[in-house]
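this one's structure only:
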């Protein structure tokens, strides 16, 4: 763990009605000194919205050129899904999509700017890579509520996120954008 890294724990009650996923999760996230709280919140939401067997936060996802923030491996250990957070460059998305066979992006930035920097660039199966965004006020509000130990209930229904975080209730649409 990098010097200056802050550990955060999350007890998550996940109810993703859209995908039929219901789980109780105990997660520990190491927040790298260069990582904003908004990025960490988006990384946590990406993990929950992509939750499936074999999902993990990567060891060096925030500062690694070789791994995304979140990834999914099958039972044999083969990488099957690459999940970027923030505003990744096109080469990184291309490499991840090609390596894993599928990819997704979750951003807390202006989605129009993220799309503009990726559109027209060489990205493996670009038409299959969704870019998900949230209302910026939602991300900022959630970031302001983060503590070292957190309890949250996250419900997703009809592409709407309902988040109860440390006693406060927030909501946002999950807007899906396409590169191609």
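Ah, there it is. Note that the structure is a prediction, hence the values are computed from the model and not measured.

all contacts plus neighbour counts: C-alpha atoms, from now on.
Fine.

ok, residues contacting stretch 129-146?
By C-alpha atoms under 8 Å, 6 or more residues apart in numbering, the list of residues contacting stretch 129-146 from outside reads 37-38, 41-42, 97, 102-109, 111, 115, 165-166, 168, 170-179.

make it 7 Å
37-38, 41, 103-108, 111, 166, 170-179 (C-alpha atoms under 7 Å, 6 or more residues apart in numbering).

Kindly report the same for stretch 92-99.
82, 103, 122-124.

could you flag which of the contacts of stretch 129-146 are buried?
Buried by 16 or more other C-alpha atoms under 10 Å: 37-38, 41, 103-108, 111, 166, 170-174, 179, out of the contacts of stretch 129-146.

List the ones among the residues you listed that fall in helices.
37-38, 41, 111 (DSSP state H).

residue contacts, residue 58?
Applying C-alpha under 7 Å, 6+ apart, the residues near residue 58 are 67-71.

Could I get those residues in TSV, plus columns for neighbour count, secondary structure and distance to residue 26?
Shown next, in TSV, are the contacts of residue 58 (neighbours: other C-alpha atoms under 10 Å; DSSP: H, G, I helix; E, B strand; the rest coil; distance: C-alpha to C-alpha, whole Å):
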residue	neighbour count	secondary structure	distance to residue 26
67	20	coil	22
68	25	coil	21
69	24	coil	18
70	25	strand	16
71	24	strand	17
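
another one to put next to it:
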């Protein structure tokens, strides 16, 4: 018998002063049986970083044809494709052909660096790729906020993201920008 996803609920308040985006989101997050709290919370942070009215969680780990998050326009065209972790070259190239913007957020310290180095030159021609790497320890700190029912506040200002639940100390999420989209 296959294991089922665990459902998490998050009320997320976002104050993104860098993009002037302020909104409350009631999110339902399906955590795949093989997914860790760290990865799930990085997906939630990815949502906060790129939030819009049409951004939504996808099947991700359960379906190779879908990212962790995407935003589609009214015609169904993919505006944003967001993956968390270390996708392979084929997945990134496929996403680049299907979406206006492709964003990858990796985490995991040295393992992410080892993954990115050979991949960097192979995806150099991808013009619409943003590659971010969370600082080591961020994902583990985020995992401490994971609960089946969460009330979270996210503040983004000057390239820093703070995520808190009003009980524990907020978590500072910082990242390196390994790659930016190439202007056309």
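Alright, I've got the coordinates. Everything quoted here is computed from the prediction, not taken from an experiment.

Mind checking the TM-score on these two?
After superposition, the two chains reach a TM-score of 0.90 (TM-score structural alignment, normalised by the length of structure 1), with 177 aligned residues with a C-alpha RMSD of 1.9 Å.

about what we covered before: just put the ones in helices among the buried ones among the contacts of stretch 129-146 of structure 1 in JSON lines and tack on distance to residue 134 of structure 1.
JSON lines is the format used below for these (distance: C-alpha to C-alpha, whole Å):
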{"residue": "37", "distance to residue 134 of structure 1": "15"}
{"residue": "38", "distance to residue 134 of structure 1": "11"}
{"residue": "41", "distance to residue 134 of structure 1": "11"}
{"residue": "111", "distance to residue 134 of structure 1": "9"}
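
Show only the entries of the contacts of stretch 92-99 of structure 1 found in strands.
Counting by DSSP state E, the part of the contacts of stretch 92-99 of structure 1 found in strands is 82, 103.

and the two most separated of the contacts of stretch 92-99 of structure 1?
Farthest apart among those by C-alpha to C-alpha are 82 and 122. That separation is 16.6 Å.

quick one, which of these two is more surrounded?
residue 82 (26 against 13; other C-alpha atoms under 10 Å).

what residue of structure 2 matches up with that one?
Using TM-score structural alignment, the equivalent of residue 82 of structure 1 in structure 2 is residue 81.

That match is in contact with residue 72, isn't it?
No - here residue 81 of structure 2 does not reach residue 72: they are 9.0 Å apart, not a contact under C-alpha atoms under 7 Å.

Excluding sequence neighbours, find me the nearest residue to the residue minimising distance to the centre of structure 1.
Residue closest to the average C-alpha location in structure 1 (C-alpha atoms, centre = their mean): residue 46, at 2.3 Å. The shortest distance from residue 46 of structure 1 to any non-neighbouring residue, by C-alpha to C-alpha, 6 or more residues apart in numbering, is to residue 106 (6.2 Å).

Verify the stated contact: the one you found with residue 88.
No - counting by C-alpha under 7 Å, residue 106 of structure 1 stays clear of residue 88, with 9.7 Å between them.

Stretch 51-60 of structure 1 spans what distance, first to last residue?
End-to-end distance for stretch 51-60 of structure 1: 19 Å, by C-alpha to C-alpha, to the nearest Å.

re the thing from before, secondary structure element for the residue nearest to the centre of structure 1?
helix 37-49 (DSSP states H and E).

Please apply the same query to residue 155 of structure 1.
strand 149-157.

What count of nearby residues applies to residue 33 of structure 1?
Around residue 33 of structure 1 there are 13 other residues, counting by other C-alpha under 10 Å.

can you check residue 40 of structure 1 too?
Residue 40 of structure 1: 24 surrounding residues under other C-alpha under 10 Å.

how about residue 9 of structure 2, what's its partner in structure 1?
With TM-score structural alignment as the criterion, the equivalent of residue 9 of structure 2 in structure 1 is residue 9.

Now do the helix or strand containing residue 28 of structure 2: everything it contacts.
Element membership of residue 28 of structure 2, judged by DSSP H and E, is strand 21-31. Applying C-alpha under 7 Å, 6+ apart, the contact partners of strand 21-31 of structure 2 are 5-16, 40.

Residue 158 of structure 2: which of those is nearest?
Nearest to residue 158 of structure 2, judged by C-alpha to C-alpha, of those is residue 16 at 9.5 Å.

Pull the contacting residues for the closest one.
Residue 16 of structure 2 is in contact with 22, 155-157, counting by C-alpha under 7 Å, 6+ apart.

which one of those sits closest to residue 52 of structure 2?
Relative to residue 52 of structure 2, the closest of the contacts of residue 16 of structure 2 is residue 22; by C-alpha to C-alpha it sits at 9.6 Å.

That closest one - how many residues pack around it?
Around residue 22 of structure 2 there are 14 other residues, counting by other C-alpha under 10 Å.

related to what we said a few turns ago, which elements pack onto the helix holding residue 46 of structure 1?
strand 103-107, helix 136-145 (3 or more C-alpha pairs under 7 Å, 6 or more residues apart in numbering; DSSP states H and E).

May I see these arranged in TSV, with distance to residue 161 of structure 1 as well?
Shown next, in TSV, are the helices and strands packed on helix 37-49 of structure 1 (distance: least, C-alpha to C-alpha, whole Å):
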stretch	distance to residue 161 of structure 1
strand 103-107	14
helix 136-145	10
